[in-house]
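Chemist: give me coordinates for this.
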Amino acid sequence: MRIIAGEFRGRALASVGKGDAGAHLRPTTDRVRESLFNVLNHTGVLKDARILDLFAGTGALGLEALSRGGQHVTFVDDGRVSTGLIQKNIDLCQAKDRCKLIRRDALKLPVNPATPFDLIFLDPPYGKNLGQKALQVVLSGGWVADDALIVWEENAPMPVSEGFELESSRKYGDTYITLMWRNAATRG
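Modeler: The predicted structure follows:
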């Protein structure tokens, strides 16, 4: 795994090794990340974005977004292996001053004490309905900006949640990525 473009371009990320089967650690492949970020570049959401990476795994999605112009990224994961990999990857990118790691279950986040996030990566373990639950937690907790873009990775296309508008849904092998704007009518 590596950072594909931007400030950290070409930086190799920590190897997942045997990973953590119990935590369903499944990094987004370089090919899927490259395709996803080609789409995100055209939305204009990356420049100076505040990024929330839920079920962050290795942190590759959040770090790629930071590399491509994001302002700050907050990673949320509760896996022992995952949080170690995220911290190592933050260090490899020398981005500690622009990153925060919350070691917590994404379904148990408290109310957000800071500014809401513009770009939310939602990459839960496939097929467990955790994405819908996590989205409700971050919405009710004030984590999602009014005009935020949700990037939801699953093994099936995800239904567009109430209050959101579909940007696009794409299939990459066994991975589906659904992009949804919150309150699309207010985007300007």
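Chemist: from here on, just use CA atoms for contacts and neighbour counts.
Modeler: Noted.
Chemist: ok, now which ones touch the residue nearest to residue 30 when sequence neighbours are not counted?
Modeler: Setting aside the residues directly before and after it, residue 30 is nearest to residue 1 in space (Cα to Cα, 6 or more residues apart in numbering), at 6.3 Å. Going by Cα atoms under 8 Å, 6 or more residues apart in numbering, residue 1 touches 12, 13, 14, 15, 29, 30.
Chemist: what do you get if the cut-off is 7 Å, keeping everything else the same?
Modeler: Residue 1 makes contact with 12, 13, 30, according to Cα atoms under 7 Å, 6 or more residues apart in numbering.
Chemist: measure the first one to residue 41 for me?
Modeler: According to Cα to Cα, to the nearest Å, residue 12 stands 22 Å off from residue 41.
Chemist: for the second one, same thing?
Modeler: In this structure, residue 13 and residue 41 are separated by 22 Å, where distance is defined by Cα to Cα.
Chemist: please, which helix or strand holds residue 28?
Modeler: Residue 28 belongs to no helix or strand when assigned by DSSP states H and E.
Chemist: now do the SS call for the residue nearest the centre of the chain.
Modeler: What sits nearest the mean C-alpha location of the chain, by Cα atoms, centre = their mean, is residue 121, with 2.4 Å. Following DSSP: H, G, I helix; E, B strand; the rest coil, we place residue 121 in the strand state.
Chemist: another one to check against the first:
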Amino acid sequence: MRIIGGELGGRKINPPGKMPHTRPTTDIAKEGLFNIIENNLDITALHTLDLFGGTGSISYELKSRGAAACTIVEKDPAMYEFIRKTAASLHLENFNVVKMDVFKFINQCTNKYNFIFAGPPYALGTIDELPRLIAEKQLLQPGGWFVLEHTPRNNYETYPLFATSRNYGTTIFSIFVNKNL
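Modeler: Sure, this is the predicted structure:
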């Protein structure tokens, strides 16, 4: 796994060999996602939330490209420690790692973010709740984006805030935008 762009671009990240609940976003899908982000948002102004942090890959990419602040939520103890240690070794500032269940975090969260990413396990039975909860709890700043990574079997076109989706084979990114400005 590697960081693709920004000041840390090219740096290799070596996640643990056994990650039973983690499926890192592929480099091709990540490149596509970051092309969309960079063409639509000012990354240096973003306060981000990464739900189901996994290896931390999306947040390392955001920080490498200058994101103002990143918060990652990951409940698996081994992955939480991996993200913390990797962030320290990369000397990332304004990088907060929270060890908690994502749904508990969402329900108690009082912050608002410019960019939220969720890459849940594809088999998560409650994946369809995520876009509804993000909208209901008003976690997005005006103009803020929520990107949900999922498979083709999920469709969110009728959900609140849905704007568009991008397909990268078995990976789809549905993009939701808080258009209240």
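Chemist: if we can go back for a sec, what subset of the contacts of residue 1 of the first structure is buried?
Modeler: Neighbour counting with 16 or more other Cα atoms under 10 Å marks residue 13 as buried within these.
Chemist: quick check, nearest of the contacts of residue 1 of the first structure to residue 81 of the first structure?
Modeler: residue 13 (14.3 Å; Cα to Cα).
Chemist: was I right about the closest one contacting residue 2?
Modeler: Yes. With contacts counted by Cα atoms under 7 Å, residue 13 of the first structure reaches residue 2, the gap being 5.2 Å.
Chemist: all helices for the first structure, in order.
Modeler: Applying DSSP state H to the first structure gives helices spanning 30-43, 60-67, 80-92, 130-140.
Chemist: how about the ones you listed in JSON lines, adding distance to residue 186 of the first structure?
Modeler: What follows is these, written out as JSON lines (distance: least, Cα to Cα, whole Å):
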{"stretch": "helix 30-43", "distance to residue 186 of the first structure": "15"}
{"stretch": "helix 60-67", "distance to residue 186 of the first structure": "23"}
{"stretch": "helix 80-92", "distance to residue 186 of the first structure": "34"}
{"stretch": "helix 130-140", "distance to residue 186 of the first structure": "17"}
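Chemist: nearest approach to residue 162 of the first structure belongs to which of these?
Modeler: helix 130-140 (10.6 Å).
Chemist: quick one: the closest one to the second structure mean distance?
Modeler: Average distance, helix 130-140 of the first structure versus aligned residues of the second structure after superposition (mean Cα distance after the TM-score superposition for the first structure): 3.5 Å.
Chemist: and the longest strand for the second structure?
Modeler: strand 140-150 (DSSP state E).
Chemist: tell me the angle that one makes with helix 129-136.
Modeler: Relative orientation of strand 140-150 of the second structure and helix 129-136, computed by axes from the mean of the first three to the mean of the last three Cα atoms, to 10 degrees: 180 degrees.
Chemist: what is the corresponding segment of the first structure for strand 140-150 of the second structure?
Modeler: On the first structure, the counterpart of strand 140-150 of the second structure by TM-score structural alignment is residues 144-154.
Chemist: what's that stretch in contact with?
Modeler: Defining contact as Cα under 7 Å, 6+ apart, one finds that stretch 144-154 of the first structure is touched by 116-123, 126, 138, 175-184, 186-187.
Chemist: stretch 98-109 of the second structure: end-to-end distance?
Modeler: 12 Å.
Chemist: which residues touch that stretch?
Modeler: When contacts are defined by Cα under 7 Å, 6+ apart, stretch 98-109 of the second structure is touched by residues 51, 52, 72, 73, 74, 75, 80.
Chemist: what does the first one align to in the first structure?
Modeler: Spelled out, that is residue 51 of the second structure. Using TM-score structural alignment, the partner of residue 51 of the second structure in the first structure is residue 54.
Chemist: hmm, its match is touching residue 125, no?
Modeler: No. Using Cα under 7 Å, residue 54 of the first structure is not in contact with residue 125, being 10.9 Å away.
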